[in-house]
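**Student:** structure, please.
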Amino acid sequence: MIGFIVAGLIIGALARLIKPGEQHLSVLATLLLGLVGSVIGGTIANLLGTGDIFELNVLGFIIAVIASVALIGVAEAIAQAVNGGD
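**Tutor:** Below you'll find the model as predicted:
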């Protein structure tokens, strides 16, 4: 479980580095988005038959980072809408 959390934090951090622009997300938000991205990546990799959902593999990792970048974009859009476009 700790490994899953650490992987989520790493994936979230990588996603923030890849996404252009400045993100106004806390470390906790980064961790949570990374964890969700990890679950998405693991699930898709599992459906493609490349490994178990909790198993770290290249395809799952790449999909997890891509999903996390998309999730960060969604989170930023929601935050801007709530804050009135600031």
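
**Student:** for the rest of this, base every contact and every neighbour count on C-alpha atoms.
**Tutor:** Will do.

**Student:** just give me the residue right at the centre of the chain.
**Tutor:** Per C-alpha atoms, centre = their mean, the C-alpha nearest to the average position across the chain is that of Ser68, at 2.5 Å.

**Student:** what's the distance between it and Ser38?
**Tutor:** Relative to Ser38, Ser68 is positioned 8 Å away (C-alpha to C-alpha, to the nearest Å).

**Student:** next, show the common contact partners of the two.
**Tutor:** Counting by C-alpha atoms under 8 Å, 6 or more residues apart in numbering, the residues touching both Ser68 and Ser38 are Ile11.

**Student:** could you also give me the structure for this next sequence, so I can compare it with the first?
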Amino acid sequence: MTLSSLVTALAVGAVLGLGARWILRAVPFWVPLGVAVGAAVLGTVVGRLAGIDTAAVTAFEVVLQVAFAAAAVTLVAMTGDVRG
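**Tutor:** Reported below is the predicted structural model:
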């Protein structure tokens, strides 16, 4: 994993996590943020295992990061505490 891939995963995860936090008010601040960042990094790892091994960040890698982070945030939204 290159530094640019890691920075991109952190940025994608932070944007999706903070966006989810804006929507999900019933869960603590750090939960969607941490889950989204972790899932975006996992998307990068899966992309590398699938054969994306370039020095630069590719569009497919970013799509994987967004897809993994969105799926993880959706799971948090579905299983989060609904007590307001």
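
**Student:** what segments of structure 1 are helices?
**Tutor:** Listed in chain order, the helices of structure 1 (DSSP state H) span residues 2-18, 27-47, 58-82.

**Student:** starting at the chain centroid, how far to the second one?
**Tutor:** Distance of helix 27-47 of structure 1 from its chain centroid, counting by C-alpha atoms, centre = their mean, to the nearest Å, is 5 Å.

**Student:** residues contacting the closest residue to Ala45 of structure 1 other than its chain neighbours?
**Tutor:** Spatial nearest neighbour of Ala45 of structure 1, excluding adjacent residues (C-alpha to C-alpha, 6 or more residues apart in numbering): Gly60 at 5.0 Å. For Gly60 of structure 1, the contacting residues are Ser38, Gly41, Gly42, Thr43, Ile44, Ala45, by C-alpha under 8 Å, 6+ apart.

**Student:** aligned partner of the third one in structure 2?
**Tutor:** If I follow you right, that is Gly42 of structure 1. When the structures are aligned by TM-score structural alignment, the residue of structure 2 matched to Gly42 of structure 1 is Thr44.

**Student:** how many other residues sit next to its match?
**Tutor:** 28 (other C-alpha atoms under 10 Å).

**Student:** so who does it touch?
**Tutor:** Contacts for Thr44 of structure 2 were tallied using C-alpha under 8 Å, 6+ apart; they are Met1, Ser5, Leu6, Ala9, Glu61, Val62, Leu64, Gln65.

**Student:** most neighbours out of those, which is it?
**Tutor:** Using other C-alpha under 10 Å as the neighbour definition, these reach their maximum at Gln65, which records 31 neighbours.

**Student:** how about it, what does it touch?
**Tutor:** When contacts are counted by C-alpha under 8 Å, 6+ apart, Gln65 of structure 2 touches Ala9, Val12, Gly13, Ala39, Ala40, Val41, Leu42, Gly43, Thr44.

**Student:** Leu6 of structure 2 versus the match of Gly42 of structure 1, what's the distance?
**Tutor:** 8 Å.
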